[in-house]
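[1] I would like the atomic coordinates for the input below:
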Amino acid sequence: MYMTQIELDISKRKTKETFTNPNLIHGMVEGSFDAKERILWRVDQRSNKYYLILISNSEGDFSRLIQEIGFEDDENSIQHKDYEQFLANLTNEQVWRFKLKANTIKSLSHGKGSRSKIVPLLKPEDQLEWLYNREGKFGVNFDKNATIVTSTYWEKFMKQNKHRITYKIAVFEGILTITNIEKFRQVMKEGIGRQKAYGCGLLTLVRVM
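    Modelled structure (predicted):
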C-alpha cells in the first residue's frame, strides 16, 4: 500500500471548484488508477498550503490530476510513502496525535420490520460521543482531555447525474493510544464511517514528541 501527498495549486480555478464539490476530486482520484480500488483521501490545509492525501493499494499515475489541480513543474510537490511499512512499525501502547474527517450519523429504529432512519449528529458533544463509542472497534483509547471537534459543517454538492448529496462533517483532532494493533491497522487501511468516496474516513497520525 502507498500513502501519497500532493500539494495543490490554489491559484487554479479547478482547484477552487473542488473545495466546494468533493465529487470532482473523487473522479480525478479514481481516474489515476488502472484498476478500480477503494481509495481513502482527504484535503488538508497547513498554513497557507493545501495537500491531497491518499491511501491506495497501487501507486497510481497522478499526472492528469496534477495537471488539473497541482503544480506541474515541481517534482517535489508529490511524495510517496510505503504505507505497509508504516503500519508494520505501529505497536500497542504507542501514543499518537491524530486527525479524522468523518461523516457522523446515528440510526433511528422505527420498530421491528421497519427500516431504520439515518440522521446526522449536529452537536460537537454528540459527535465526540460517536467517536468515543468506537474505541473498542478501532483498537484505541482516545484522550478525552485532548480530543476536540475542530470544525463541523454541511457538505452539499451536485453529482453529474444531478443527484444532490448532503451530509454532515466533523473534523476531529486529538491524542490516541493504540490498544489493539490488529484492529487499528485494519482501520488505518479501510477508513472510518461513511462517505469515504468524498474525502471522509481517513485517519492520519503524527508522532507525539
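
[2] contacts, neighbours, all on C-alpha from now
    OK.

[3] How many residues are close by V171?
    Residues near V171, counting by other CA atoms under 10 Å, number 19.

[4] likewise F142?
    Neighbourhood size, F142 [other CA under 10 Å]: 21.

[5] Not counting sequence-adjacent ones, nearest residue to it?
    Spatial nearest neighbour of F142, excluding adjacent residues (CA to CA, 6 or more residues apart in numbering): L176 at 4.4 Å.

[6] So M28 belongs to a helix, correct?
    Yes. Under DSSP: H, G, I helix; E, B strand; the rest coil, M28 sits within a helix.

[7] does it really touch L65, like I thought?
    Yes. The pair M28 / L65 is scored as a contact, 5.8 Å apart, by CA atoms under 8 Å.

[8] higher neighbour count, the two?
    Neighbours were counted for M28 and for L65 using other CA under 10 Å; L65 has more, 19 against 16.

[9] what comes into contact with the strand or helix carrying the more buried one?
    Secondary-structure assignment from DSSP states H and E places L65 in helix 63-69. Residues outside helix 63-69 that contact it (CA atoms under 8 Å, 6 or more residues apart in numbering): 6, 8-10, 12, 14-15, 28-29, 32, 72.

[10] so can I have CSV of the residues you listed showing secondary structure?
    Shown next, in CSV, are the contacts of helix 63-69 (three-state DSSP):
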residue, secondary structure
I6, strand
L8, strand
D9, coil
I10, coil
K12, coil
K14, helix
T15, helix
M28, helix
V29, helix
S32, coil
E72, coil
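
[11] Tell me the one among the residues you listed nearest to R97.
    For the contacts of helix 63-69, the minimum distance to R97 (CA to CA) is 21.4 Å, reached by I6.

[12] Next one: the closest residue in space to the closest one that isn't next to it in sequence from K137, what distance?
    Nearest residue to I6, sequence neighbours excluded (CA to CA, 6+ apart): I78, at 4.4 Å. From I78 over to K137 the distance is 33 Å, taken as CA to CA, to the nearest Å.

[13] One more, please, to line up against the first structure:
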Amino acid sequence: MMYLHKIILDKDHARKHKRQYEKDAYFLHQQIWGLVSRNENQKRDFLYRVEYDQYKNVQSILLLAANKVESTKCMTVYVSPLYDPKITEGESFRFKLRANPIVKRWENGKMKEFGLIVDAKHKLKREGTCCVDDYSLDELIQEKGMKWLVNKGLLHGFAVKNWDVAIGNDWEYEVKVNAEDRHPFLIRTLDFEGILEVVNAEDFKAVMFKGIGSAKSFGCGLLSVARV
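    You can find the predicted model right below:
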C-alpha cells in the first residue's frame, strides 16, 4: 500500500529556514524522515520531489509513502486515497521526474559513480572539445539525459520520444550529514517532463512505486504521471 501526499510548508517556517531549504538537501531529507518515521529501524520506504518556484523557493513537496502522513505545525499535508493507479499497455501519460543520473564504471579496481552530465563534460574535455563553444550545455543535457531516460524505459516498461521530453534544471546540491561535516558530497539532478507511452503495464506500475534510478535519495526518483 502506498499513499500520495502533497505537503505545503508553513510560510513563517519556510522563511526562517529559507537558506537551509535552498542549500542543504539533507535538512529537507530530515524533515521528510520526521514525517514518515514509524520506528527507529525503519528502512526508507518513501519517495518525494520538491516543487520550486522560479526563485528556488519551495512551493510544495510531493510525497509517496507507505503510511499516511499527518500535518504538523510546520507542514500542512493533503493525502490521496490509497494510491493504486490502473495502468494498461498503450496508454500515454504526461510525466514529471527529478533524477540523479549517474554513470558507474570500474577505475583502479573499484566501482565508482559519476554524475551523468559532469562525466560527459569531462569526456568532451579529454577529447579536446569545448562544451561551451563546440557543444552547448543544453544539447549535452538533452542528448545524455535522453539516452539515460530511454534506457530506463527499456527496463521499466515505458517508451519516450526525444521531441516529447524536455530536460533541464541541471542543479547541484551539497549534502552535509551534520553542521560539522567537513566532507559533504554533491548530487546533481536533472528534471524530465513530457509524454511517455506504457509498453509493459506491470513493469511500469512497479517503477511508479519503487522510483527511477539507482540514486533515489534527497528528492530524486519519484515518477508522477497524469493521463493525457
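
[14] Looking at I78 and K137 of the first structure, which has the bigger crowd around it?
    Neighbours around I78 of the first structure and K137, counted as other CA under 10 Å, are more numerous at I78. The numbers are 19 against 12.

[15] if we can go back for a sec, which residues are in contact with the residue nearest to I6 of the first structure?
    So I78 of the first structure contacts 4-7 (CA under 8 Å, 6+ apart).

[16] Those residues in strands, which ones?
    If you go by DSSP state E, the contacts of I78 of the first structure have 4-7 in strands.

[17] What segments of the second structure are strands?
    Taking DSSP E, the strands of the second structure run over residues 3-9, 46-52, 58-65, 75-82, 92-99, 102-107, 110-115, 158-175, 185-198, 223-227.

[18] can you tell me which of those comes nearest to G213 of the second structure?
    Distance to G213 of the second structure, taken as CA to CA, is lowest for strand 92-99 among the strands of the second structure, at 6.8 Å.

[19] The residue mapped onto N162 of the second structure from the first structure: neighbour count?
    Correspondence of N162 of the second structure to the first structure, assessed by TM-score structural alignment: K144. Neighbour count for K144 of the first structure, taken as other CA under 10 Å: 12.

[20] try E37 of the first structure
    By the criterion of other CA under 10 Å, E37 of the first structure has 11 neighbours.

[21] dump the residue contacts of it.
    Under the criterion of CA under 8 Å, 6+ apart, the contact list for E37 of the first structure reads 56-57.

[22] Compute the number of surrounding residues for A99 of the second structure.
    Using other CA under 10 Å, A99 of the second structure has 28 neighbouring residues.

[23] separation between the equivalent of Y26 of the second structure over in the first structure and G193 of the first structure?
    Alignment note (TM-score structural alignment): Y26 of the second structure maps to N23 of the first structure. From N23 of the first structure across to G193 of the first structure, the span is 18 Å (CA to CA).

[24] Settle it for me: which of those two has more neighbours?
    Each of N23 of the first structure and G193 has its neighbours counted (other CA under 10 Å); N23 has more, 19 against 14.

[25] sorry, back to before: do you know which of the strands of the second structure lies nearest L137 of the second structure?
    Of all these, strand 158-175 sits nearest to L137 of the second structure, with 9.6 Å by CA to CA.

[26] How far off centre is the closest one?
    Strand 158-175 of the second structure sits 10 Å away from the centroid of its parent chain (CA atoms, centre = their mean, to the nearest Å).

[27] which other helices and strands contact it?
    The contact analysis (3 or more CA pairs under 8 Å, 6 or more residues apart in numbering; DSSP states H and E) places strand 158-175 of the second structure against helix 25-36, helix 137-156, strand 185-198.

[28] make it 6 Å
    Contact partners of strand 158-175 of the second structure among helices and strands, from 3 or more CA pairs under 6 Å, 6 or more residues apart in numbering; DSSP states H and E: strand 185-198.

[29] Test my guess that A146 of the first structure contacts G174.
    Yes. Using CA atoms under 6 Å, A146 of the first structure makes contact with G174 at a distance of 5.2 Å.

[30] Give the residue from these two that has the larger number of neighbours.
    Comparing A146 of the first structure with G174 by neighbour count (other CA under 10 Å), the higher total belongs to G174, at 19 against 11.

[31] Give me the aligned partner of the more buried one over in the second structure.
    By TM-score structural alignment, G174 of the first structure lines up with G194.

[32] Measure how buried the closest residue to its match other than its chain neighbours is and give me the count.
    Nearest residue to G194 of the second structure, sequence neighbours excluded (CA to CA, 6+ apart): V165, at 4.2 Å. For V165 of the second structure, the count of nearby residues is 19 (other CA under 10 Å).

[33] What of L28 of the second structure?
    For L28 of the second structure, the count of nearby residues is 18 (other CA under 10 Å).

[34] Appreciated, that's everything.
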